[in-house]
Structures are given as structure tokens and as C-alpha cells.
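> got a structure for you, letters missing:
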């Protein structure tokens, strides 16, 4: 085979792989398994545990530690005790179950106080609005609380928490 053909084939394969890897699943298109698990990645891109830890611990992002305690983050102040501890969560739940719980815990636990992080239907929120701005609902700017990649990042971090 000539090298130009091989180069062209490799370039095409890389473009196709890149396009499919970055295909984000929209909230309405998520396929659920047993009302708790999302077996497929929401992005096709592996999550980054370091970014997931940041989302989980930052008030301006997921702020998960406002309700959950995480012994793996002793420097994060004001951790909550409303939700279950993150200690050992990676041993208790599969990756698919964690993805489902982070995206929308209310599917598995209808009475949960946990926010629905991956849903863009205003009908499913008590007070849809523009984030924390107190601005009224605007269908052109309304979106999920966390992006699909942020969900994947949080899940990548949570699966590392196997110790109790």
C-alpha cells in the first residue's frame, strides 16, 4: 500500500473516532437501566478524577460536599451530613449506577433532596431559572446544572473512593 493511502485512512479514522468520542448524550436521550444506572458514558470521553474532585468540592460547581462527607478531602471545610458519606462509594455502586445517581438520584430515590444535575426539562424543577441569578426561566438559556463531561468527571472521581 502506498503511504498516502495509509495516511488518509488513518486521518479519516481519527476524525471518525474523535467525532464519536465527543458525541454528547442529551438528557432526554439518556438510556436508563433499572431506574438507577446509566450504562453508557454521556460523552464518550473518559472522566478526569481530578476535575471530578473539583466539581464535587467547589461551591460554584457541584458543591456535593455541602450535603455529603468525604474523608478523602480533609482540607475541604463545612462538609455535610444530610446525604450518605462518599467513603466507600466506589465499592458500593457500579460506575453505571454512580452515573445515574449523580445525573438524577430522584429516579432511584424519589424523596431525595439531591438536585437533579443532568436534566434540561424545566417541568422537572420546582423553580427553573438562570442558575443562581434569581432571573426568571428563559427557554433559550436554561440548561443542566452540570454538563455531561462534569458528570463523567465526578463519576471518575467517585469510583476511586473504595475505602471506608
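Okay, I see it. Keep in mind it's a predicted model, so treat the numbers as computed, not measured.

> going forward, measure contacts and count neighbours with C-alpha atoms only.
Fine.

> any figure for the gap between residue 155 and residue 94?
According to Cα to Cα, to the nearest Å, residue 155 and residue 94 sit 10 Å apart.

> correction: residue 105
From residue 105 over to residue 94 the distance is 14 Å, taken as Cα to Cα.

> looking at these two, which is more packed in?
The residue with more neighbours, out of residue 105 and residue 94, is residue 105; 24 against 16, by other Cα atoms under 10 Å.

> and the more buried one, helix, strand or coil?
What DSSP: H, G, I helix; E, B strand; the rest coil gives for residue 105 is helix.

> which residues does it contact?
Residues in contact with residue 105 (Cα atoms under 8 Å, 6 or more residues apart in numbering) are 36, 112, 114, 115, 116.

> adding another structure so you can compare the two:
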């Protein structure tokens, strides 16, 4: 009986090890590594990322930062690159009620203007650039 229980535990542990984490996207979206300098520029941009509309971030030259969402300072200490990637791609996968829009996923969106239908806010390289910058925020 004990041997059977130990075998079951071993099988369960192996299955868990083979299951990708549900709170992360482990694989980068591109073969080209993200560029932290470009990522910072995207986050700071009022035209591209719009991140500062909701999030405060350690970008001193940008005034009028948001206070609706978590501070991005220390993001790299709180989350791994894979966890940050999922949050940027589509935070709805973690919390369906989030107010954060999906920046790369376009599935299931409602009331999207005709010009924007099927278009991601950020392309795959931009997502990787933003992730590269966020992981530097220790």
C-alpha cells in the first residue's frame, strides 16, 4: 500500500513538473531578445504603451503617472520574465475582471473600433522589449 502511494506521489510530481505554469508564458514571443531601452520607451510613451495612464513607474521625467494599477518599480523582483510576459500579453488569463487591457492578445475583445479589430496594441517584439525593461526593475 505504501509503495503504491509513493508511486502515485512520484507520478503526480512528474506531471506537475511537466505542466507549464498557469501564471506565466515561459517561451519568448520572438527569437530576438528584448531590448530594455526600447521597452522603457514603450512604457513611457503616451502613444505606444500607455502604461503610465494606470501604472506609476520609475521614470522621473514623465509627469502625471497613474495610480490605478500596481507600481512598476520592483516588478522584476516580484515577477519572473515569464510571469511579466503573461501579464503584458493578456492579464485576463490571471484575472478575467482586470481593467488592464490585453496588449498582445486580441481574442474575445468586445466593442473594439473597426480600425483596431484584430490588431494587437503591441507586437511580439515590443512585448519582449517591455518585459526586458520590467525585469531590470529590481
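Nice, I can see it. Being a predicted model, the structure only gives us computed values, none of them experimental.

> tell me which of the contacts of residue 105 of structure 1 you also see in structure 2.
Mapped onto structure 2 and checked by both residues aligned by TM-score structural alignment, their matches' Cα atoms under 8 Å, the contacts of residue 105 of structure 1 keep the contacts 112, 114, 115, 116.

> which residue lines up with the first one in structure 2?
Applying TM-score structural alignment, one finds that residue 112 of structure 1 aligns to residue 98 in structure 2.

> surely that match meets residue 92?
Yes: using Cα atoms under 8 Å, residue 98 of structure 2 makes contact with residue 92 at a distance of 6.1 Å.

> these two: who's more crowded?
With neighbours defined as other Cα under 10 Å, residue 98 of structure 2 and residue 92 compare such that residue 92 has more, 17 against 13.

> show me what contacts that one?
98, 100, 101, 102.

> which of these fall within helices?
Using DSSP state H, the subset of the contacts of residue 92 of structure 2 located in helices is empty.

> looking at those, spot the one nearest residue 69 of structure 2.
Comparing the contacts of residue 92 of structure 2 against residue 69 of structure 2 with Cα to Cα places residue 100 closest, at 8.3 Å.

> tell me how far that closest one lies from residue 53 of structure 2.
From residue 100 of structure 2 across to residue 53 of structure 2, the span is 11 Å (Cα to Cα).

> what's the counterpart of residue 90 of structure 1 in structure 2?
Under the alignment (TM-score structural alignment), residue 90 of structure 1 pairs with residue 76 in structure 2.

> hang on, I meant residue 156 of structure 1
Looks like residue 156 of structure 1 aligns to residue 132 there (TM-score structural alignment).

> nearest residue to its match other than its sequence neighbours?
Spatial nearest neighbour of residue 132 of structure 2, excluding adjacent residues (Cα to Cα, 6 or more residues apart in numbering): residue 36 at 4.7 Å.
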